[in-house]
Structures are given as C-alpha cells and as structure tokens.
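Trainee: sequence first, predicted coordinates after that:
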Amino acid sequence: MVSAPPARRRLSPARLAPGDVLRVGAAGMRTRPTRALLSALGIAIGIAAMVAVVGISSSSREELDRQLAALGTNLLTASPGQTADGQSATLPTEVEAMIARIGPVTAVSATGAIGGAKVYRSDRIPKAETNGLTVLAARLSLPQTVGATLAGGTWLNGVTSRYPAAVLGADAADRLGIGRPSPEMEILAGGARFTVIGVLDPVTLAPELDPAVLVGWDVAADTFGFDRRATTVYTRSRENRVEAVRAVLAATANPQAPGDVTVSKPSDVLAARRAADATLNGLLLGLGAVALLVGGVGVANTMVISVLERRAEIGLRRSLGATRGQIRLQFLAESLLLSALGGVAGVVLGIAVTGGYATHQTWPTIVPAWATAGALAATMLIGGAAGLYPALRAARLSPTEALTAP
C-alpha cells in the first residue's frame, strides 16, 4: 500500500517590523548621502520659505495690529448735536455712568467746553491775541482713555482738579511759549490765574485736545460756572464689538432724544486692519501652496531617479524573496524619511529667518504653531504622494527584468 505524499505547507513571506522598514528605507539615503542631502535641502528651502513667509507676515501683522490699536480702532465719541428746532442740544449730567453700563465698553471719559474763556500768557498780552485756545474741563481718566501722554509735568489728580491747576495741550503750550511746566508758571484762563502743572504730547486720537487748556471738573464749576455737562464723551470698547456699541451709544447717552446725539463712526483704521488681515491670509495660503508644490516635485524627481539607478538592487531583493509590497514599502519609507528630514530642517531654518528679520525690524517674533505643525504634516503628505508612483514603479519590476536592465 502506497502512502500519500505529505501535504506541502505554503510558505508566506516574512513581515517587516517597523524598525526594519526604517532601516531599509534609510539604506538608499546612506548609500547616496550627497543626493539625499541635496534633495532634503531642496525640500528644506521650500518649507523654510513657507514658514518664513508665514512667520514674517504674522510678525508684520502683529506689529501692524499694535500700531493700528494705538491709533484707536476701538475709540468712539459722543457729543451733543442740534435739536429739531435748531438749538444746541445738551447731554445728561450722568451720561458717563450710563455709557459705562454698556457691556463691551471698557473705558469712559469726558471733557466739557468752557464757553467764552480766553487764554493769555500774562495780563500784559493784548486782549485780541487769544491764540485761538480753548478751555476744557477734563475728567481724571482722560489720558488713559484717549491714549494721551505727558511731555512734562503731571496730570490732574484728585487734589489738583479742585484747585486752579492746568495741563496744556501740545499746541497750546507752543503758542503760549511754555516748554516745561513749573510751580512758578502761570497763565490767565477766563480771567483767572492757573498754575501750569503739565504739558501733553500731541494726542493722535483726540487732536481737539492739542490747542486746549485742561482744568479740573470741580474747579471749572467753581471758577467759570461750568454746568458739569460733558460736551464730548470718549469711549473705548472691545474691538469686535465696536459696531454694536455704536448702534446703542446715542440712545444710551440721551434716552429721551437719541437723535440729538452725534456719534463718531468706527475708525477707518479698523476697516483697514480687517482688509490687511484678509489680504495677508490669502498671501500666506498662496505662497505656502507654491512652496509645498516645489518640495513635492523635488521629492518625486529624486525618487524616480533613485528607482532607475537601483534596478539591480530591486532585482536582487526580489530574487532573495522580497515581495512587491515590501519593495513598495521600502521606497515609500525612503520618500517619507527624505521629506521628514527636509521638513524638520525647513521649519528650523524658517523660524531662524523669521526671528532674525523680526529682530532687525524691531517687530515681535510670531511663528504660529499651526504653521510649523502644518508644514510638517503637509511635507509628509506631499512626500508620501510624491513617492507613491516611484514605489509602485519599483514594485512592478520583475526580478529578471531588473537584473538584466543596463
């Protein structure tokens, strides 16, 4: 009786561990370091260009935002207009407290015009030479609200606002010939003597303060009979709610006659800021896409040439039992490693370029986290896509075809 031959056990190819995949993928880079370095350098330059463009643009935008914020993109003013019969309107005495209750409003201050008060350097100046200066009663919070700074001296405080002390606007000080305030420096305002305790720098947001003599609210009431009604109310609010604040500002300032209140429009600088943001965002996307495309083309070119040059190696590996999938995985891993090397180097180089340029321009250095993470992710994605065709081409080669190729 003849026994049946034993069943043949089907052999399956060995699986490559992740470490083996990395070693096999890095083999081509180790054997041709110059080519790998130049290819990674091409990717790095593309990624560095993208990161640097994003970083420099973000740093520039941050500096622009700071400058625009200093110009008062969130500053609104409310002042009395005219009534329906053409008379000059007035604001309620509690207007500041009412406006301060608007949720997005972060600061409120006010000035009140003192009508008929003439300003002179001394009593020896001819009455006709008033220099066109005005006297304004000012709240203590005025400098913080309008962004005013002092060129010299001090601002009004809780004590000096009740006594004949004055702070001069930049133009007022120049016209009166006063450079530095001192305890002996006096002027005549509305026939009363005031000691000059401070001089303001030019106020960009409120130029009407430059030709003004600013005195305390209380002393204005006692000396000039000021009725304590504000003629200009300055408000600061959160930038994303400026339009909403403006919509309710008139009705809040004078609920009984909102039509008698004149409210300034949101600064044109705010619109310019938004337009700049939109333009820069579009620029970043366009330049980033071009940089990634250039890097991807470089990877694809390198990997295609690598397949052509290493056909003998592919044939030998296939003859020794390597499967198509393993060959495909080898070249795909090499492409990803090459892309990762270039991507990391490009991100570091891009950050360095951004930091150097921003420091030279005295800008804040801003490199968004999404830019670095996105650059690395996009590099790997582009590298994988660029290496896919060469990997498939290498896997399609038969052992005999690869070994006999010239």
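Mentor: That came through, no problem.
Trainee: every contact and neighbour count from this point should use C-alpha atoms.
Mentor: Noted.
Trainee: all helices of the stretch 101-250 of the chain, in order?
Mentor: 142-146, 170-176, 217-224, 242-253 (DSSP state H, counting those that start in this stretch).
Trainee: check what contacts the shortest one and list those residues.
Mentor: By CA atoms under 8 Å, 6 or more residues apart in numbering, the residues outside helix 142-146 that reach it are 72, 75, 107-111, 148-149, 203, 205-206, 234-236.
Trainee: nearest to residue 56, of the helices of the stretch 101-250 of the chain?
Mentor: Evaluated with CA to CA, these place helix 242-253 nearest to residue 56, the distance being 28.7 Å.
Trainee: for the helix or strand following that closest one, packing partners?
Mentor: Reading on from helix 242-253 to the C-terminus, the next helix or strand found by DSSP states H and E is strand 261-263. Using 3 or more CA pairs under 8 Å, 6 or more residues apart in numbering; DSSP states H and E, the elements in contact with strand 261-263 are strand 75-80, helix 242-253.
Trainee: re the thing from before, could you dump the helices of the stretch 101-250 of the chain to TSV with distance to residue 311?
Mentor: Output for the helices of the stretch 101-250 of the chain, formatted as TSV (distance: least, CA to CA, whole Å):
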stretch	distance to residue 311
helix 142-146	74
helix 170-176	81
helix 217-224	91
helix 242-253	67
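Trainee: quick one: closest of those to residue 87.
Mentor: helix 242-253 (17.8 Å).
Trainee: what does the closest one rub up against?
Mentor: 74, 76, 78, 91-92, 95-96, 98-99, 102, 104-105, 237, 257-259, 261-263, 265-266.
Trainee: put this next to the first one:
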Amino acid sequence: MAVVDPPRLVPARMRVRDIVRVGGVGLRTRPTRAFLSALGIAIGIAAMIAVVGISASSQAQLDRQLAALGTNLLTVTPGQTMFGEDAKLPPESEAMIGRIGPVTSVSAVGRVKGEKIYRTDKIPVVNTGGLATYAARVDLPATIGATVRNGTWLNGATARYPAVVLGATAAERLGIGRADPDRQILIGDVWFTVVGILDPVALAPELDSGALIGWEAAESYLGFDGYATVVFTRSDEDQVENVRNVLAATANPQAANEVDVSRPSDALSAKRAAGAAFTGLLLGLGGVALLVGGVGVANTMVISVLERRAEIGLRRSLGATRGQVRTQFLTESLLLSAMGGVGGVLLGAAVTIGYSTFQDWPFSVPFWSVSGGLGATLFIGGLAGLYPAIRASRLSPTEALTTP
C-alpha cells in the first residue's frame, strides 16, 4: 500500500494593499510616537528642500537681473604700476574708448577722495558712515541701467552746481527718504541740494553707498582732479569679447598692463559660486538632521518590536512566515519615513515660497531636490527598519508568546 504524503501548507501570499494595511497598524495604534519620529525625518528633508529652493530662487533672481540689464556692460578701472602704486587712467581714455566701433555708449565716475558726507554740520567728523563721493557723467544712468527712485537725475544745468543724487544705501544711512529742494547734505565744506535718490544699482553696487555730483561741480567746488576711476561701456552683444580684448590698450596705450577690465556679470557669477559653497554647507547640515531622524525611526522600530512580541508570536502561530513578519515591520518603517519625507517636502517648499515672496524673487524648487529628498528618506527609512524587521522575523512563536 502506497504511503501518501500529507499536503504541504503553502502560506497565503499578501497583496500590496494588505502589506500596507498591516504595516500601518503600528502607526495607527501609536500615533504620537509615530508623529515625533516622522517629525525628525521631516526636519531634515525640510532643511534640504529649503536650502536648495532658496539657492535656486536666488540664482533665478540673478539670471533675471542679468537678462533685464544685459551682459554687455564692461568696466575699465586703473590697476597698479610696476612699482605697486595706484595707476591713473588718462583723461582722454573715455573719448578713445568711445571710438571703438562696437561700443554703443561710454560713461564714467571719478572718486572724489577725502571729502566726507554728513547730514548736518553737527556730526563729529569721525562718523563718516562709510559713504563715498563720486563725480558722475550726465549719461551714467543710461549706460549702467540705473533708475531714479525719487526726484531726478543730474542734467546739463545741475551738473555744474552743488546738486547731488544719493545712492540707495547712502540715502538710508543719512536718513533721507525723498529728494527736496530744501534738503541739503554737507560734502566737505560745501552744502549740496539733494535732487534725487537712486534705486539699488545691480551692476554697479559700489554706487549704492555713494553721493553722485556733476563732473564740473566736483572740479569747481571740491577740487576734483578729473581722473576717472571707473569707465563703463556698453557694446554690441556679439562683440563683447572682442571689445574686452582691446579695451585696456585703448584706454591707456602707453601702459595697457596698468588697466583692469572686467564684466559686472563676472562678479555676480562669483557671488553665485560663493552661494553654492554656502549651500553645500547647509545641505551637509540638512543631511545630518536627516540622519538623526533616521536614528529616531530605528529607535522607534526597535521599541515597537519589543512591545509587540505577543502580536508577532500570535501571527507566527496563525501561519505567518518570517518573511511576512519581516515585510510588515520594514513596511512600517518605510511608511513612517515616507510620512516624514512628504511633510518635509511640503514644509521646505512653504519656507522657500515665503522667503522668495518676502525677497520678491521668482520661486524655484528643483525637481531633483524633491525626488532626491524623498529617495534619501526611503533609503534611510529602509536601513533604519531593516534590523528591527529581521529581529522580529527571527522570534519563534513560543518565545514571543511566553516572553513578558
């Protein structure tokens, strides 16, 4: 008589919906603990999203400024002589630069040295406020893209008399909110009437903390020597590099090596690079916060295994395999991390939107930062839940049911 082997019991296969439902049991039964653990993950992800988003929004603002103002502005400044002394641009340098074919406009400012700026004559002479006095050409705003916030710019008449236009920072430090015929400031020993206040000048930020007066007025009232310290040029877009190559020799044919030529957009690029380095530092801090959140998830899962031994033993007694128990706790860890990741993305995006709106920047959060943040969250959640899941699956039914 043949012996028939008893049928082998095959454990039921769990569908994805069932796995998610069973994995969420621990979260539903201990909501406070789940919330605090997810909060640790959320803080790390929010930090990363906010840092990347604010950096990207700042970069978008720089790109918008360059697009609005143009990248064809070149500046010519005196460098140093071979003996290490400060060089000077020849008085005819502006006219010679203007003869370059692709150059469309030329203007200049000259630093008036030694002349301090005060709101009244009652202020001690040592309190200069870090302001500077510049002699400016009448066509300066058109060349550098400067706009007048209040009042008016210098013209052919006011450029010969004691009239002054203040940069945005200079007006703020002097406590002057608007131009007025009765509003005067003291430059050196001469009273100048404030006829205008500029908006911040993106491509010539040194002018923001300056007081700008006419070239003739600077020579007549303040003893200005007439030498330009910065010459601004605009060129045809497709000829900028060619113009840049000949500017030094054109401005000072006798000593081209004593002339520095730069593009304001290069300074903005350097600023962007510095911002990228700072962003890297903050991303590192966000990564540390994310790691700390992962440790919190691991701690929560270990405690959950210890507290739920009876549940694990009962499931094993009813036929659950080790793989199913392992999947349950690993799913719980992933769900906990996913909750923190989604919350962190929303929080980081909200911070970015709020800061960008406050700064009047375009809002930008790169897609890679969101996907990378969520991916990092699930990865850390998987690592954090792997050991507790394996530990839970190795408990035998009798050990789990008999251990208090």
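Mentor: That came through fine. Model, not experiment: these values are computed from the prediction.
Trainee: rewinding a little: tell me the one among the contacts of helix 142-146 of structure 1 nearest to residue 196 of structure 1.
Mentor: Once CA to CA is applied, the member of the contacts of helix 142-146 of structure 1 that ends up nearest residue 196 of structure 1 is residue 149, at 15.8 Å.
Trainee: do I have it right that the closest one meets residue 204?
Mentor: No - counting by CA atoms under 8 Å, residue 149 of structure 1 does not reach residue 204; the two are 10.4 Å apart.
Trainee: ok, residue 328 of structure 2 - contacts?
Mentor: With CA under 8 Å, 6+ apart, residue 328 of structure 2 has these contacts: 19, 20, 22, 23, 389.
Trainee: residue in structure 1 matching the fourth one?
Mentor: Counting by TM-score structural alignment, residue 23 of structure 2 lines up with residue 25 in structure 1.
Trainee: if you skip the residues just before and after it, what's nearest to its match?
Mentor: In space, and not counting its chain neighbours, residue 25 of structure 1 is closest to residue 334: 4.2 Å by CA to CA, 6 or more residues apart in numbering.
Trainee: how about the secondary structure of the one you found?
Mentor: helix (DSSP: H, G, I helix; E, B strand; the rest coil).
Trainee: which position in structure 2 aligns with it?
Mentor: In structure 2, residue 334 of structure 1 lands on residue 332 (TM-score structural alignment).
Trainee: hmm, back to that, how many neighbours does the residue nearest to residue 25 of structure 1 have?
Mentor: With neighbours defined by other CA atoms under 10 Å, the count for residue 334 of structure 1 comes to 26.
Trainee: surely it is in contact with residue 28?
Mentor: Yes - contact criterion CA under 8 Å: residue 334 of structure 1 and residue 28 qualify, at 7.2 Å.
Trainee: now check structure 1 for the residue matching residue 375 of structure 2.
Mentor: Residue 375 of structure 2 maps onto residue 377 in structure 1, by TM-score structural alignment.
Trainee: quick check, its match in a helix?
Mentor: Yes - Residue 377 of structure 1: assigned to a helix according to three-state DSSP.
Trainee: out of the contacts of helix 242-253 of structure 1, which are buried?
Mentor: 74, 76, 78, 91, 95-96, 98-99, 104-105, 237, 257-259, 261-263, 266 (16 or more other CA atoms under 10 Å).
Trainee: closest to residue 297 of structure 1 among the contacts of helix 142-146 of structure 1?
Mentor: residue 72 (46.9 Å).
Trainee: how near is that closest one to residue 206 of structure 1?
Mentor: 10 Å (CA to CA, to the nearest Å).
Trainee: of these two, who's got more company?
Mentor: Applying other CA under 10 Å to residue 72 of structure 1 and residue 206 shows that residue 72 carries more neighbours, namely 22 against 15.
Trainee: shouldn't the more buried one be in contact with residue 205?
Mentor: Yes - Residue 72 of structure 1 is in contact with residue 205 according to CA under 8 Å; the separation is 6.3 Å.
Trainee: show me the helices in the stretch 301-404 of structure 2, by range?
Mentor: So, for the stretch 301-404 of structure 2 - with DSSP H, counting those that start in this stretch - the helices run 309-317, 322-359, 367-393, 397-402.
Trainee: pretty sure residue 181 of structure 2 is touching residue 196, no?
Mentor: No - using CA under 8 Å as the test, residue 181 of structure 2 is too far from residue 196 to be in contact (9.9 Å).
Trainee: between these two, who's got more neighbours?
Mentor: residue 196 (23 against 11).
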